[in-house]
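In: give me a model of this one.
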Amino acid sequence: MGHGAALQRRLHLRRRHRDRRRVDDLSGVGVLRADPGDRRVAQETSGAVPVREGRLIVSNTLELARFVTTLRFADLPAEVVTKAKEIALHAWGVQLAASTLPWSAQVYRFVESQGGVPESTVVNYGLRTSAINAAFVNGSFSHGFEMDDNHARTGTKLGCVTVPTATAFGERDHMSGEDFLTAIVAGYEVATRVGLTIRPGLDVQSAHPTGSVGAFAAAATAGWLLGLDEQTMAHALGGAGAQRSGLNEIPTSGRGHLKRTFGGMAAAGGIRSALLAREGLTGPLTTLDLGSGFTRTFGVDESTIGNLTEGLGKEWEILTVHYKIYAQDGYIQPMSEAFEKLRARHPFRTEDIASVWLGTNSLAHDDIIGPITDPQDVTDAQFSANYSAALYLVKGGAAFDEYTEENLHDPAVRDLASRVTLTVDREIEDDHVRFRPRGAKVSVTLKNGDEYHETVKDLRKMAPEDLDEKYRNLSRRVLDEERSEKLLETAHQLDAVADLSTVTPQLVGERQNP
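Out: Sure thing, here's the model as predicted:
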């Protein structure tokens, strides 16, 4: 698409956004809040909800679609706008750093081999490809080194889905920074609520949280930027329910690097749903209703179904998102934080450690950070509690510079890892069952008999200045200091950007040849 045609498209979409009308009475469009067990509701509607054989479909999917399509930048509280800017900056920093890793190069080579219309930019490499392919590879970069943002109550990492999606379409259609930020918020608010609704069933299904709900985030983000109307958006969300991907499969033999692509898979799946819906492909309008396909898969019942719409547009789930401090699974993060606190109070030497004890919850112990005790690659190391504890204590950190092939085989780390014990702690387990925090306990026993103990009930939140520093450390693996600071300044002022295609060149580093 030439610049002139793209500009006309952008103006058309902006007019559509501007002409949307907020409607607070959702029943006016046929979205009825009825007893979820009553599938034969009889009520006059405007026709937005289909009636089939006398049955009125009561649709949470339509209600979420209405929220997305009527959301405007002016609706967003200042703190929500600030949070969306933070998430974008953070995701771009992670993408830049992770793009340099071997598995990221593999994903890049795959996308490069597919060709595609030159619509959107691949971070670091500068390749211009289709929006869906760019979002796939950038989403894989963003989820590529366990340094994501995280919504604790659902375990979803949506910056690796919404930001690549919004960046790809924002560049392609010359959207404004306000549009970009609004679309990201729409994606977060939809997907986190889906995550809260299905959370109990995720563990039973061994389903990856981001892979399971990320397509909803991408469909909402892309659909908003595409200017979909309510009915079409509902079909996009319906399609997203069929795009779930990713398993929490962590065998003792290792999980491989496939997990790195789950963010990209979710982004591509949601984009595909939105684009197909725009072309007229219909899907179920009941995907997120009680007893329907997606919710039935995860065993959703009356106790959680209300999470889909309660507080929608008033209580902003995006504000509860935090950012990983360490490059490891979220259940290991509080252990590293505990060691950091212990070392600040008791500067013991690594060679004086006799043994280490770690306390976590049963889910983490049995299925996530406990199975792999002898990691054979960096991905497995980031999900191995005993290795990661030893890595932090020996190397003094657990970030990008510590999780390396060299340290994977370091004799001192391996020796200490063999003396680390992981168990289920009853207090941490009870807290996790009730509130799902990422807590842990640690104990370090020295050879002289001294013992040091620390409990972290939930993860430390990054202050804005800490987030900026994390971004700097990541982005400068690709960008020089001047360009890194320029992108930082741009992110802080995204709501003033007139055309996102002026931002994406800032995400390109020195040309790589993976």
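In: make it CA atoms for all contacts and neighbour counts henceforth
Out: OK.
In: so which bits of the one helix or strand Gln8 maps to are buried?
Out: Following DSSP states H and E, the helix or strand that holds Gln8 is helix 3-19. Residues 6-7, 9-10, 13-14, 17 are the ones in helix 3-19 that count as buried (16 or more other C-alpha atoms under 10 Å).
In: ditto for stretch 100-115
Out: So stretch 100-115, judged by 16+ other C-alpha under 10 Å, has buried residues 100, 103-105, 107-108, 111-112.
In: same deal with stretch 265-279?
Out: Here stretch 265-279 shows 265-278 as buried, counting by 16+ other C-alpha under 10 Å.
In: let me know the closest of these to Pro251.
Out: Met265 (21.5 Å; C-alpha to C-alpha).
In: what does the helix holding Gln8 contact?
Out: Residues lying outside helix 3-19 but in contact with it, judged by C-alpha atoms under 8 Å, 6 or more residues apart in numbering, are 72, 172-175, 225-227.
In: continuing past it, what's the next helix or strand?
Out: Counting by DSSP H and E, what follows helix 3-19 is strand 51-52.
In: my read: Ser253 touches Asp380, true?
Out: No: applying C-alpha atoms under 8 Å as the test, Ser253 and Asp380 come out as separate, 9.1 Å apart.
In: which residues are in contact with each of these two?
Out: Shared contacts of Ser253 and Asp380, counting by C-alpha under 8 Å, 6+ apart, come down to Ile372.
In: please identify which of the two sits among more neighbours.
Out: Taking neighbours as other C-alpha atoms under 10 Å, Ser253 and Asp380 compare with Asp380 leading, 27 against 13.
In: other SSEs contacting the helix or strand where the more buried one lies?
Out: Secondary-structure element containing Asp380, defined by DSSP H and E: helix 378-381. Under the contact criterion of 3 or more C-alpha pairs under 8 Å, 6 or more residues apart in numbering; DSSP states H and E, helix 378-381 touches helix 405-408.
In: centre of the chain to the helix or strand where Thr82 lies, how far?
Out: Secondary-structure assignment from DSSP H and E places Thr82 in helix 78-98. Mean C-alpha position of helix 78-98 versus that of the full chain (C-alpha atoms, centre = their mean, to the nearest Å) differs by 11 Å.
In: name the residues of it that come out as buried.
Out: Buried residues in helix 78-98, counting neighbours by 16+ other C-alpha under 10 Å, are found at 80-98.
In: quick one: the helices in the stretch 251-400 of the chain?
Out: Applying DSSP state H, counting those that start in this stretch to the stretch 251-400 of the chain gives helices spanning 262-278, 293-297, 333-345, 362-363, 378-381, 385-395.
In: contacts for the third one next, please.
Out: Spelled out, that is helix 333-345. By C-alpha under 8 Å, 6+ apart, the surrounding residues in contact with helix 333-345 are 324-326, 358, 389, 392-393, 398, 438-442, 452-460.
In: and if we set it to 10 Å?
Out: For helix 333-345, the external contacting residues (C-alpha atoms under 10 Å, 6 or more residues apart in numbering) are 324-328, 346, 348-349, 358-360, 385, 388-393, 396-398, 438-444, 452-460.
In: second input sequence below; structure requested for side-by-side comparison:
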Amino acid sequence: MSLSHEIVQAIRQRQKRGLPEYIREKVILHICDTIAISLPAYKGAPIALKSIAGLSIGVKGGIGRVIGSEYRLPPAYAAFANTALAHALDYDDINDLARIHPTPVTLAAALAAADAEVSRRTDLITAVALGNELLCRLGYAIEPKGTGADSKWFLSQLFGYLGAAITAGLVLGLDDEELVHALGLAYMQAAGGKEPGVGTGSQARSIYPAFASMGGVQAAFLAREGVSAPTSCMDGKTGLFINYFGENLNEKQRSVLLETETWAFSDTSIKLYPSCRYSHPFIKSALVLRKHFRLNEINQIVIGINKTANMLCQPLENRCNPKTLQDAKFSIPFMVAFALVHGNVHLNNLTEEALVDTKVLNLTKLIKIEQTQVDTPGIPLGDIMIVTAKGTKRQIERILPETPFDEVKKKFIECCQYANVAEPEGLWETLRHNLDFDEVSRLPMIIH
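Out: Below is the predicted model of the structure:
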């Protein structure tokens, strides 16, 4: 049996068994969060709107809804648009161990398929849950440490094609063979080179997962129409794993990917800062340290990183003087200085104006980078030492995978307020208790 067949078989086992209540509740939270961060993108992430405009030239009109607007596009293009909106602010959920942002990809795929199918064969929450679990499992199987072959790829994009294809396929009601072909057709489009994140000066990193949702949705529709693809796309001689990671999965890795008793998605976090996840433990440490010093007392800031985090610190001059907001969010030195100056990081203060904030820029001149940590699964500790004439203080903070419910609700309301949504509390309660495809279609319009 091919690995593609085994993946589909594992998904069917989970689907037949049904979602545990705690997973169902968690998926609802993550969908609510993804919707919430999509709405302020109209105001705070012009790159998403430019990308949608560029992609939809000549194809405006269709059945695919774009969250927060009256736009209608063909389903695959709508999937691109919705993922671009959800990821553009760098505020989306993430599984730190898998190094994947799952829900922006799968939610967009599910909505696109639902808009094209009157009879939805899988409900929204289940489809997103199963797609998310596949994405997280794919990440767990390769055990990414941020070095070696896995460091070359945005895993949310590379594996996102597969997750989106399965999610859309479940909503469309594809049978097992059709789902296998959808995986093969998704593989034929797979991409995700990481240079837009490692290099500087690019805005495109804001939208990279959108290509995956678009391609995965297209794969599902092609499979429904009877287009076949090699069943060996995952584990053949030129299959996905050997092409992108140098070797096929071994037995241990296959068992991690195919295990169905536990839920890898349970370790997925909802972000509390709109910046690259690698910056979060350092932001957390900076916010603790700023309580102990005035800015004019600081002589030096020593940031202790690992090899992977160093990619977000070098070249230091560029990272300390970002030219785009995307560069700022992907810079650990800049985000540390920003947190020390402002005492918080949120949509209202982390804007284009931050790029010329002299207090932040002057503070970055005091930053020194040291490699104090080894690469491990997940994200590094937030290791910061502040040196003053009176002495030094070191703070090391850890980011935990679970996000408190109250913090998620607070973020939802703040995002809605930023987007000028009326009665965000009411919207929160409606989505929390009545979440389905049709409820999403009644979301507030940000752009008419």
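In: where does the TM-score land?
Out: The TM-score (TM-score structural alignment, normalised by the length of the second structure) is 0.91; 440 aligned residues with a C-alpha RMSD of 2.4 Å.
In: contacts only, for the counterpart of Lys259 of the first structure in the second structure.
Out: Using TM-score structural alignment as the criterion, Lys259 of the first structure maps onto Arg205 of the second structure. Contacts for Arg205 of the second structure (C-alpha under 10 Å, 6+ apart) come out as 47, 87-88, 90, 154, 194-199, 326-327, 330.
In: of the residues you listed, closest to Met1 of the second structure?
Out: Using C-alpha to C-alpha, Phe154 comes nearest to Met1 of the second structure of those, at 28.6 Å.
In: what residue in the first structure is paired with that closest one?
Out: The equivalent of Phe154 of the second structure in the first structure is His208 (alignment by TM-score structural alignment).
In: wait, isn't that match in contact with Thr156?
Out: Yes: between His208 of the first structure and Thr156 there is a contact at 8.5 Å, judged by C-alpha atoms under 10 Å.
In: identify the contacts common to these two.
Out: Contact with both His208 of the first structure and Thr156 is made by residues Gly214, according to C-alpha under 10 Å, 6+ apart.
In: compare the two (neighbour count), which wins?
Out: Thr156 (26 against 21).
In: with adjacent residues omitted, what lies nearest to the more buried one?
Out: Leaving aside its sequence neighbours, Thr156 of the first structure sits nearest to Thr210 (C-alpha to C-alpha, 6 or more residues apart in numbering; 4.7 Å).
In: tell me how many other residues crowd that neighbour.
Out: When neighbours are counted by other C-alpha under 10 Å, Thr210 of the first structure registers 31.
In: have a look at how far, on average, the helix or strand hosting it is from the second structure.
Out: Using DSSP H and E, Thr210 of the first structure sits within helix 209-226. For helix 209-226 of the first structure, the mean distance to aligned residues of the second structure following superposition is 0.6 Å (mean C-alpha distance after the TM-score superposition for the first structure).
In: so which elements touch that helix?
Out: Using 3 or more C-alpha pairs under 10 Å, 6 or more residues apart in numbering; DSSP states H and E, the elements in contact with helix 209-226 of the first structure are helix 3-19, helix 60-70, helix 159-172, helix 177-205, helix 230-240, helix 262-278.
In: any idea how far the aligned partner of Phe339 of the first structure in the second structure is from Cys320 of the second structure?
Out: Alignment note (TM-score structural alignment): Phe339 of the first structure maps to Ala286 of the second structure. Between Ala286 of the second structure and Cys320 of the second structure the computed distance is 16 Å (C-alpha to C-alpha, to the nearest Å).
In: the two: which is more packed in?
Out: Neighbours per residue, other C-alpha under 10 Å: of Ala286 of the second structure and Cys320, the larger number sits with Ala286, 30 against 26.
In: which one in the second structure is aligned with Ala399 of the first structure?
Out: Match for Ala399 of the first structure (TM-score structural alignment): His346.
In: show me the contacts for its match.
Out: 91, 272-275, 411, 414-415.
In: among the residues you listed, which one has the most neighbours?
Out: Ser275 leads the contacts of His346 of the second structure on contacts (other C-alpha under 10 Å) with 27 neighbours.
In: so it versus Val336 of the second structure, what's the distance?
Out: Between Ser275 of the second structure and Val336 of the second structure the computed distance is 11 Å (C-alpha to C-alpha).
In: now swap in Thr388 of the second structure and tell me
Out: Going from Thr388 of the second structure to Val336 of the second structure by C-alpha to C-alpha gives 17 Å.
In: pick out whichever of the two has more residues nearby.
Out: Neighbours per residue (other C-alpha under 10 Å) separate Thr388 of the second structure from Val336, with Val336 holding more: 27 against 17.
In: which residue lines up with that one in the first structure?
Out: Per TM-score structural alignment, Val336 of the second structure is aligned with Ala389.
In: next, format the buried residues of helix 3-19 of the first structure as TSV and append distance to Ala215 of the first structure.
Out: Formatted as TSV, the buried residues of helix 3-19 of the first structure follow (distance: C-alpha to C-alpha, whole Å):
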residue	distance to Ala215 of the first structure
Ala6	26
Leu7	28
Arg9	25
Arg10	24
Leu13	22
Arg14	24
His17	22
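In: which of those lies closest to Thr192 of the first structure?
Out: Taking C-alpha to C-alpha as the measure, Thr192 of the first structure lies nearest His17 of the buried residues of helix 3-19 of the first structure, at 23.5 Å.
In: and that closest one? What does it align with in the second structure?
Out: Counting by TM-score structural alignment, His17 of the first structure has no partner.
In: which ones are touching the closest residue in space to Asp436 of the second structure that isn't next to it in sequence?
Out: Distances taken as C-alpha to C-alpha, 6+ apart place Leu124 nearest to Asp436 of the second structure, at 5.7 Å, with adjacent residues excluded. Going by C-alpha under 10 Å, 6+ apart, Leu124 of the second structure touches 27-28, 31, 106-107, 110-111, 114, 167, 170-171, 435-438, 440.
In: and for Tyr161 of the second structure, the neighbour number?
Out: A count of neighbours around Tyr161 of the second structure, defined by other C-alpha under 10 Å, yields 36.
In: pretty sure it contacts Phe154?
Out: No: counting by C-alpha under 10 Å, Tyr161 of the second structure sits too far from Phe154 to count as a contact (11.6 Å).
In: list residues touching both of those two?
Out: Common neighbours of Tyr161 of the second structure and Phe154 (C-alpha under 10 Å, 6+ apart) are 191-192, 209.
In: which residue packs closest to the aligned residue in the second structure for Ile353 of the first structure, ignoring adjacent ones?
Out: Ile353 of the first structure maps onto Ile298 in the second structure when the alignment is built from TM-score structural alignment. Nearest non-adjacent residue to Ile298 of the second structure, counting by C-alpha to C-alpha, 6+ apart: Thr388, 5.0 Å away.
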